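> Compute the structure for the input listed below.
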Amino acid sequence: MDNEEHQHAQSIVLGDVDVTRVIEWRGPFTPARGIVPGVEAEVWKENEAWLAPDHWDPDSDNAVVALQTWVLRSGGRTVLVDTGVGSGRERPGTPQFHQREGDFLARLARAGIRPEDVDVVVNTHIHGDHVGWNTTRADGAWVPAFPRAQYLIPAADDAYFGPAGGYGNGRRQDDRLIYEDSIAPIHRAGQAVLWDGAHRIDENLTLEPAPGHTPGSSVLRVASGSDRAVFVGDVLHSPVQILRPACNSCFCLDPAGAAASRRRILERAADERELVVPAHFGGTGAVEVGRDGSGFTLGAWAGSGGR
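Here you go, the predicted structure:
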């Protein structure tokens, strides 16, 4: 799973917030209609001109996804949005992530970010590809990878995926492992901050709930000067969901809630010209959206002349 051509960081400026994208891995991942079951084959084919190669591999019919972290420099602090898969994790239920070895911290270093430089880590939700680099191994134990950071974790997800919720009620065999190696060590170190309702990080950054994908699924809004953006985590897995917002990923725990959150977020993004920044889009990773009657259209991609 090596993508050396994509290891370099990409940057965006949003008002007074500098955004750097650091990619852990990118490539064909799983069958397109497996990851977003409700989107018909014709939709992928009709939009092949822009879906391929960044979001869809027509030859294999696999969705192309990225595992990535967005680094925000705001108000004199460094904020990471999601931390990817991690290295050396036991994930028997997810073969693509099981015992994977990665060099993400080295990639962060090449982007000028040392672990001790990070002030805040945002986990948009507790899934294994969003919390994996929360921790690293030291003397045989999992410890926070970012020793000075405050880790912002949605309280609803912590309750559901933690021991109080039976580690996701045993729905997926990996959920206990994810919590124990990537979340529990943050609690033991006293670096976890559980939030509910909304949480303001600074004058530019605010966390808001977007439940459905998971109980505590959240988005991070950026408002600085005239620029607006919304980092949506897994509210969107593929840009075809902008065209078919009622269609959920196969990973959404509450399909009706996920679809409602998606539509609400896309409506606001279209009305307020927020750049939409999902966790797993390939290509330039972020896109503007517009209204099309009761639906939505894709606008300019970040870095392609739109921003």
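> When you work out contacts or count neighbours from here on, use the C-alpha atoms and nothing else.
Noted.
> tell me what the helix or strand containing residue 65 is packed against?
Assignment of secondary structure by DSSP states H and E places residue 65 within strand 62-74. Using 3 or more CA pairs under 8 Å, 6 or more residues apart in numbering; DSSP states H and E, the elements in contact with strand 62-74 are strand 17-31, helix 32-35, strand 56-57, strand 77-81.
> Let me see the residues that make contact with the shortest one.
Read it as strand 56-57. Among residues not part of strand 56-57, those counted as contacts by CA atoms under 8 Å, 6 or more residues apart in numbering are 28, 32, 44, 48, 62-64.
> how about this one, so we can line them up?
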Amino acid sequence: MQVPFGPARAIVPGSPEELWRDNKEWLAPDFWEPDTDSYVAALQTWVLRSEGRTVLVDTGVGNGRQRPDSPQFDNLSTDFLGQLDRAGVRPEDVDVVVNTHLHVDHVGWNTVERDGEWVPAFPNARYLIPSADYAHFDPERSRPRREGDRLVFEDSIAPVRRAGQAVLWEDAHRIDAHLTLEPAPGHTPGSTVLRLASGGDRAVFVGDLLHSPVQILEPSCNSCFDEDTAGAAASRRRVLERAADERELVIPAHFGGAGAVEVRRDGATFAVTGWAAYA
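Coordinates of the predicted model:
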């Protein structure tokens, strides 16, 4: 799903208008609609094959959910599982599900409704959930800031834990020889990046550390969704520095158009050096 999502500087409030205008040539139309000043977002799941296993990175919004705080996500009906099937992935084939964090648009297809009950959508998978986010969003441990947070936890997280398929991790978690989860807090307390190292190839799936490419140019600019702005900015800069130094392909959750970006240092900030298409 790729749609205009709201005014650009409502989504990235600290970004100056000239930052968008000066980069209009490449921001439009995939990342920004200049005529309406709309930020363009993609909702997507990444599919990885590693050591004979199938790994999903984030699971989108889900169908048939009550989402009073997010009308654009309320009671959706999409062909997500059909798209996965056409990509060669059946629910029973999935071995690992990574939730980079527990916001509404990253956990929805963790579950499906059967006979009036939410159950894991991927019956053979381990669901890797950052422990800090689990504690932060669990209504039994903390009071949800919004009704939507409680609903997301109850229909997309708690059923996985009850089924015994949730793995709560902290500090770092190695999935296999090629894939490692590391904390990158700020967007949420448990926000995570997934690092890939295979032969000479390097990539980092950064979740919501980046909502727009303008945050590569100005990493101090947070999104309106970041819960700890100072922490998010620090994590963003740290991850971009390593990506530039180690030539990691940066793969954000919500970039429209090209699915991944190459970056380099540019003085105290960063520059885009190339784009990688969806694969």
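> And the TM-score between them?
TM-score for the superposed chains, counting by TM-score structural alignment, normalised by the length of the second structure: 0.98, backed by 279 aligned residues with a CA RMSD of 1.1 Å.
> Among the helices and strands packed on strand 62-74 of the first structure, which comes closest to residue 251 of the first structure?
Residue 251 of the first structure sits nearest to helix 32-35 of all those, at 7.8 Å, using CA to CA.
> so where is the next helix or strand after the closest one in the second structure?
Where DSSP H and E defines the elements, the next helix or strand beyond helix 32-35 of the first structure is helix 41-46. Under TM-score structural alignment, the counterpart of helix 41-46 of the first structure in the second structure spans residues 17-22.
> Centre of the chain to the matching stretch, how far?
25 Å (CA atoms, centre = their mean, to the nearest Å).
> what number of residues lie near residue 92 of the second structure?
11 (other CA atoms under 10 Å).
> Does it belong to a helix, a strand or coil?
Three-state assignment for residue 92 of the second structure (DSSP: H, G, I helix; E, B strand; the rest coil): helix.
> which stretches of the stretch 151-300 of the first structure form strands?
Assigned by DSSP state E, counting those that start in this stretch, the strands in the stretch 151-300 of the first structure fall at 192-195, 199-200, 205-209, 218-224, 227-233, 275-278, 287-292, 295-301.
> about what we covered before: just give me the mean distance for the strand holding residue 65 of the first structure relative to the second structure.
Here strand 62-74 of the first structure is compared with the second structure after superposition; its mean distance to the aligned residues, by mean CA distance after the TM-score superposition for the first structure, is 0.4 Å.
> so what's the spatially most central residue of the second structure up against?
Here the mean C-alpha position of the second structure is nearest to the C-alpha of residue 207 (CA atoms, centre = their mean), at a distance of 3.2 Å. Listed by CA under 8 Å, 6+ apart, the contact partners of residue 207 of the second structure are 100-101, 191-193, 251-254.
> Trace it over to the first structure, please.
Under the alignment (TM-score structural alignment), residue 207 of the second structure pairs with residue 233 in the first structure.
> Just give the nearest non-adjacent residue to that match, would you?
residue 279 (4.6 Å; CA to CA, 6 or more residues apart in numbering).
> so that neighbour makes contact with residue 234?
Yes - using CA atoms under 8 Å, residue 279 of the first structure is in contact with residue 234, at 6.0 Å.
> What lines up with residue 71 of the second structure in the first structure?
Counting by TM-score structural alignment, residue 71 of the second structure corresponds to residue 95 in the first structure.
> Confirm its match sits in a helix?
No - if the criterion is three-state DSSP, then residue 95 of the first structure is coil and not within a helix.
> Number of residues surrounding it?
In terms of burial, residue 95 of the first structure registers 10 neighbours under the definition other CA under 10 Å.
> roughly how far apart are whichever residue in the first structure pairs up with residue 165 of the second structure and residue 151 of the first structure?
Taking TM-score structural alignment for the superposition, residue 165 of the second structure sits opposite residue 191 in the first structure. Between residue 191 of the first structure and residue 151 of the first structure the computed distance is 6 Å (CA to CA, to the nearest Å).
> Could you count how many residues lie near the match of residue 165 of the second structure?
Counted by other CA under 10 Å, the residues lying close to residue 191 of the first structure total 19.
> which one is it nearest to, not counting chain neighbours?
Counting by CA to CA, 6+ apart, residue 150 is the residue found nearest to residue 191 of the first structure once chain neighbours are left out, at 5.2 Å.
> What's that neighbour aligned with over in the second structure?
With TM-score structural alignment as the criterion, residue 150 of the first structure matches residue 126.
> Would you check that its match makes contact with residue 99?
No - counting by CA under 8 Å, residue 99 is not a contact partner of residue 126 of the second structure; they are 10.8 Å apart.
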